[in-house]
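1. Sequence plus the predicted model coming up.
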Amino acid sequence: MKALVVNRTLKRSPEPSHTEAPASVVAERLSEQNVQVTSVRAVDLAIAPGVATDAGDGDEWPRVHSKLLDSEILVIASPTWPGRPSSVAQRVLERMNAMMSETDDADRPVAYHRVAGVVVTGNEDGAHHVISEISGGLADIGDTIPGQAWTYWHLGPGPGPDYLDEQRGRDWAHSTGHAMADNLLGVARALSALPLRAGG
């Protein structure tokens, strides 16, 4: 089984990402259970705006799209800026929108075989809002969202330290991330054994 982690941080590599760190907890848990995990930092790629699978010359979204089609598990990781998903997160969801009209050999939407979850970090309130926005978009596209398929880290409203600079709250975020990984894998296995039918 394969998983794709799409980090929607605003920071380009090799700058440390506070969002990547908790997402790696989920990825490591999946890897421990023999899931092949691939990670992509979307901001490092030239992803054109729009809602098409391929926007033409120079567009690097088709590389991500190919990885999506090859994965049974999708983990979306986003910072909270300001109180909402990052602009990179929105662009990725818009590009994924094209998948709603793509079907597999059984005439099912290509997202039907995939489960998805969300990791959020930030030093202000809004994590549940970000989780809801991203999960809602993924469900519209056709992904299955298991119960408790999310984790987040922040220390409440207002300014504060970032994840890599603070130990407080990590234990809860990590245990929730482990549960998230387990739930994603359990439902992915169930969908593999009993796929959704075309048209529901």
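-> In hand now; what should we look at?

2. Could you use CA atoms for every contact and neighbour count after this?
-> Fine.

3. so what's the spatially most central residue of the chain up against?
-> Compute the mean C-alpha point of the chain, and by CA atoms, centre = their mean the closest residue is residue 76, 1.2 Å away. Applying CA atoms under 8 Å, 6 or more residues apart in numbering, one finds that residue 76 lies in contact with 5-8, 116-119.

4. With respect to residue 40, which of the residues you listed is nearest?
-> For the contacts of residue 76, the minimum distance to residue 40 (CA to CA) is 4.9 Å, reached by residue 6.

5. Comparison target below:
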Amino acid sequence: MRAVVVNCTLKPAPEPSNTGSLADVVAGELRERGVGTETYRAVDENILPGVETDMGEGDGWPRIHRSLLDSEILIVATPTWVGHPSSVAQRVIERMDAMLSETGDDGRPVAYNRVAGVVVTGNEDGAHHVISEIAGALIDIGYTIPGQSWTYWHLGPGPGPNYLDSEQGREWSHKTARAMASNLYAVAQALAAWPVPPPPS
């Protein structure tokens, strides 16, 4: 089984990413269960604007798209900015829109029988709103969203330290991350044994 993490931080590598660090907790728990993991920092991938799978020369999205089709688990990780997912996360979702019309040889939409979860960081509230926006989009695309397949970290309203700067709240975020990984893995296994059929014609 394979999992892909798409880190939608605004920070290019090698700058430390709070969002990526919390997503790594989930990925580590999946690896403990024998799942191979791959992480993309989307801001470094030259993902062109658009709603097609391949926007032409220089587009970095097709490589990520291939990884999505080779995996059973997707984790979208995003910081919170002004109460919303990052602009990078929005671009990733826009590019995934093309998957709505892509089907496999069995007639199923390509996102069927794959599970997804969401990781959110930020030093102000809004995490549940961001989770809802990302999860809702992934459901539309065809992913299965298990119960409690998310984790987040923030310190409540107002400015403050970032995830990597403070131990406050980490224990809860990590416990929730472990539950997230467990639930993603369990539902991915269930779908492998009992796949969702193609939509009725």
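-> Happy to help now that I have it. If you're wondering where the values come from, they're calculated on a predicted model, not measured in any experiment.

6. what's the TM-score here?
-> After superposition, the two chains reach a TM-score of 0.99 (TM-score structural alignment, normalised by the length of the first structure), with 200 aligned residues with a CA RMSD of 0.6 Å.

7. which element is the residue nearest to the centre of the first structure on?
-> Of the helices and strands defined by DSSP states H and E, residue 76 of the first structure is found in strand 73-79.

8. and that strand, how far from the second structure on average?
-> Strand 73-79 of the first structure, aligned to the second structure and superposed, deviates on average by 0.3 Å (mean CA distance after the TM-score superposition for the first structure).

9. Next: stretch 180-189 of the first structure.
-> Stretch 180-189 of the first structure differs from its equivalent in the second structure by a mean of 0.2 Å after superposition (mean CA distance after the TM-score superposition for the first structure).

10. which bit of the second structure covers that stretch?
-> Per TM-score structural alignment, the counterpart of stretch 180-189 of the first structure in the second structure is residues 180-189.

11. sorry, back to before: what element comes up after the strand holding residue 76 of the first structure heading to the C-terminus?
-> Later in the chain than strand 73-79 of the first structure, the nearest helix or strand by DSSP H and E is helix 87-96.

12. which residues are in contact with that following helix?
-> Defining contact as CA under 8 Å, 6+ apart, one finds that helix 87-96 of the first structure is touched by 8-10, 42-43, 49-53, 61, 65, 78, 134, 137-138, 141.

13. Of those, select the buried ones using a PyMOL command.
-> Selection command for PyMOL covering only the buried members of those, criterion 16 or more other CA atoms under 10 Å:
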select buried, resi 8+9+10+42+43+50+51+52+53+61+65+78+134+137+138+141
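
14. Looking at the contacts of helix 87-96 of the first structure, which are in strands?
-> The strands, defined by DSSP state E, take in residue 78 from the contacts of helix 87-96 of the first structure.

15. contact partners of stretch 2-18 of the first structure?
-> Outside stretch 2-18 of the first structure, the residues within contact range by CA under 8 Å, 6+ apart are 19-20, 23, 27, 35-44, 67-68, 70-79, 86, 88-89, 121, 162-164.

16. Chain neighbours aside, what residue packs nearest to residue 144 of the first structure?
-> Nearest residue to residue 144 of the first structure in three dimensions, chain neighbours excluded: residue 115, at 4.5 Å (CA to CA, 6 or more residues apart in numbering).

17. again with residue 125 of the first structure
-> In this structure, residue 125 of the first structure finds its nearest non-sequential neighbour in residue 157, 4.5 Å apart by CA to CA, 6+ apart.

18. Confirm the one you found sits in a strand?
-> No - counting by DSSP: H, G, I helix; E, B strand; the rest coil, residue 157 of the first structure falls outside a strand, being coil.

19. Could you report the neighbour count for it?
-> When counting by other CA atoms under 10 Å, one arrives at 12 neighbours for residue 157 of the first structure.

20. There's contact between it and residue 122 in this structure, I believe.
-> No - counting by CA atoms under 8 Å, residue 157 of the first structure stays clear of residue 122, with 9.6 Å between them.

21. any shared contact partners between these two?
-> Contact criterion CA under 8 Å, 6+ apart; no residue bridges residue 157 of the first structure and residue 122 by contacting each.

22. Against residue 95 of the first structure, how distant is residue 50 of the first structure?
-> Look at residue 50 of the first structure and residue 95 of the first structure: by CA to CA, to the nearest Å, they are 6 Å apart.

23. quick one on the thing from earlier: for the contacts of stretch 2-18 of the first structure, which ChimeraX command selects only the ones that are buried?
-> To isolate the buried ones among the contacts of stretch 2-18 of the first structure in ChimeraX, judged by 16+ other CA under 10 Å, type:
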select :19,20,23,27,35,36,37,39,41,42,43,67,68,71,72,73,74,75,76,77,78,79,86,88,89,121,162,163
